[in-house]
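1. The sequence isn't on hand, but the structure is:
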């Protein structure tokens, strides 16, 4: 059975077709930007084909996008100028990218089980400036979601390891590195949860 990376390499163009014209996240991104300096340096972690990277650049940010899907990054580079995109796993050390005012993880944590969340937060902490901010988008729940994990495409079976997370889980696994700031709620109904965290001021 093919894995998460295989799934996104296979479906990269479909995600791009869907999301480059979908501006539903703009209110959330604008609210997140209210916590950041003017013209912030942003890491778009698990950026996919670069659609939200594009929108953040249009809002004035200096953006770096990171994703482990080579096909997604290929599309991101083709469709954007003035944005740096790198192929990398979010659980690896990407501190070579430098420091950032903010980091967004839009649906990236849905592929991270609880036992790896602490490591994911640690890697983000390493690249955020003091008092930097983190924007996380997750689906509410606990454990692996079987329905969202498994797919068959062109006769091939895929398991993209889709995990649900509660706010309490995120708080617990980020403890000592990040403080919860706010849940973002707008009028449009969504199956997703939107949270802002701040790097702990006492974090060393």
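-> Nice, thanks for sending it over. Everything numeric here is computed off the predicted structure, so don't read it as measured data. Residues are numbered from 1 along each chain as shown.

2. For the rest of this, base every contact and every neighbour count on C-alpha atoms.
-> Will do.

3. State which helix of this structure is the longest.
-> The longest helix of the chain (DSSP state H) is helix 4-19.

4. Can you give me the buried ones in the next helix or strand after that helix?
-> Going down the chain from helix 4-19, the next helix or strand is helix 26-33, by DSSP states H and E. Within helix 26-33, the residues that count as buried by 16 or more other CA atoms under 10 Å are 28-29, 32-33.

5. where do the helices sit along this protein?
-> Taking DSSP H as the criterion, the chain carries its helices at 4-19, 26-33, 51-58, 70-79, 114-127, 146-149, 167-174.

6. how about these, which one is nearest residue 86?
-> helix 70-79 (7.0 Å; CA to CA).

7. can you list the residues that contact that closest one?
-> The contact list for helix 70-79, computed with CA atoms under 8 Å, 6 or more residues apart in numbering, reads 8-10, 12-13, 16, 48-51, 66-67, 83-87.

8. Below is structure B, check it against A:
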């Protein structure tokens, strides 16, 4: 029997179900005013579309915490085979309606129903922000499990010089119960390293528009596995 979801997953699901329509209206194209995020998605797409270690094409990539589906749609336009995963059934329904040609699934990034090594990349833009610190090691271990060797990861999250939290009981006039975690790039990079994922690039930008905190964007990857020949060399 599968263990019950942790409390933070239940409250995150319920909160986004409650505000799904309002959130989608506000962020239907959440990348329109974010040129740096768009540029890094393009870089991610180039990395993910490269040949695999055996010369074959990469497997599909996953947009985790896909929300309204705009990031999934952009990755599709960049030429990647891609699907979205979101904890909120209502968010998934709205994403499917807005992007009928793409795949969206209800699920949790903490426990992906995918075979080991089956993904050619992971994008998680502003979705690890609801994962408590004590669950980050298992989250990034799950990323490592499902990624193919050499596959990239792109993360974006609210940041600052120190880690911190914020709790909201209301958003868009809806009653919710949602915790937000902001983290320094160094703390997230440390968790990635412990999970066997290596950092390849780090970008910080100042708040834009209505944003109140700096944004961190990290590119990482699951390292390529050494060839049998290199393992045998002295």
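-> Structure's in. What do you need? Bear in mind the structure is a predicted one, so any value in this text is a computation, not a measurement.

9. TM-score, when you put one on top of the other?
-> After superposition, the two chains reach a TM-score (TM-score structural alignment, normalised by the length of the first structure) of 0.85; 200 aligned residues with a CA RMSD of 2.7 Å.

10. Output the contacting helices and strands for the longest helix of the first structure.
-> helix 70-79, strand 156-159 (3 or more CA pairs under 8 Å, 6 or more residues apart in numbering; DSSP states H and E).

11. Next, the mean deviation of the first one compared to the second structure.
-> Comparing helix 70-79 of the first structure with its match in the second structure after superposition yields a mean distance of 0.6 Å (mean CA distance after the TM-score superposition for the first structure).

12. residues in contact with the closest residue to residue 162 of the second structure other than its chain neighbours?
-> Setting aside the residues directly before and after it, residue 162 of the second structure is nearest to residue 184 in space (CA to CA, 6 or more residues apart in numbering), at 5.8 Å. With contact taken as CA under 8 Å, 6+ apart, residue 184 of the second structure is in contact with 159-163, 216.

13. Spatially central residue in the second structure, please.
-> The centre of the second structure sits closest to residue 124, judged by CA atoms, centre = their mean, with a distance of 1.2 Å.

14. surely that one meets residue 63?
-> Yes. Residue 124 of the second structure lies in contact with residue 63 (CA atoms under 8 Å); the separation is 6.1 Å.

15. Give me the aligned partner of residue 67 of the first structure over in the second structure.
-> When the second structure is aligned by TM-score structural alignment, residue 67 of the first structure is paired with residue 86.

16. so what's the closest residue to that match other than its chain neighbours up against?
-> Counting by CA to CA, 6+ apart, the nearest residue to residue 86 of the second structure once its immediate chain neighbours are dropped is residue 65, at 4.6 Å. Residue 65 of the second structure makes contact with 84-87, 109, 124-127, according to CA under 8 Å, 6+ apart.

17. And the residue nearest to residue 162 of the second structure, what's its match in the first structure?
-> Under the alignment (TM-score structural alignment), residue 184 of the second structure pairs with residue 166 in the first structure.

18. Could you give the number of residues near the residue mapped onto residue 16 of the second structure from the first structure?
-> Taking TM-score structural alignment for the superposition, residue 16 of the second structure sits opposite residue 8 in the first structure. Other residues near residue 8 of the first structure come to 22 when the count uses other CA atoms under 10 Å.
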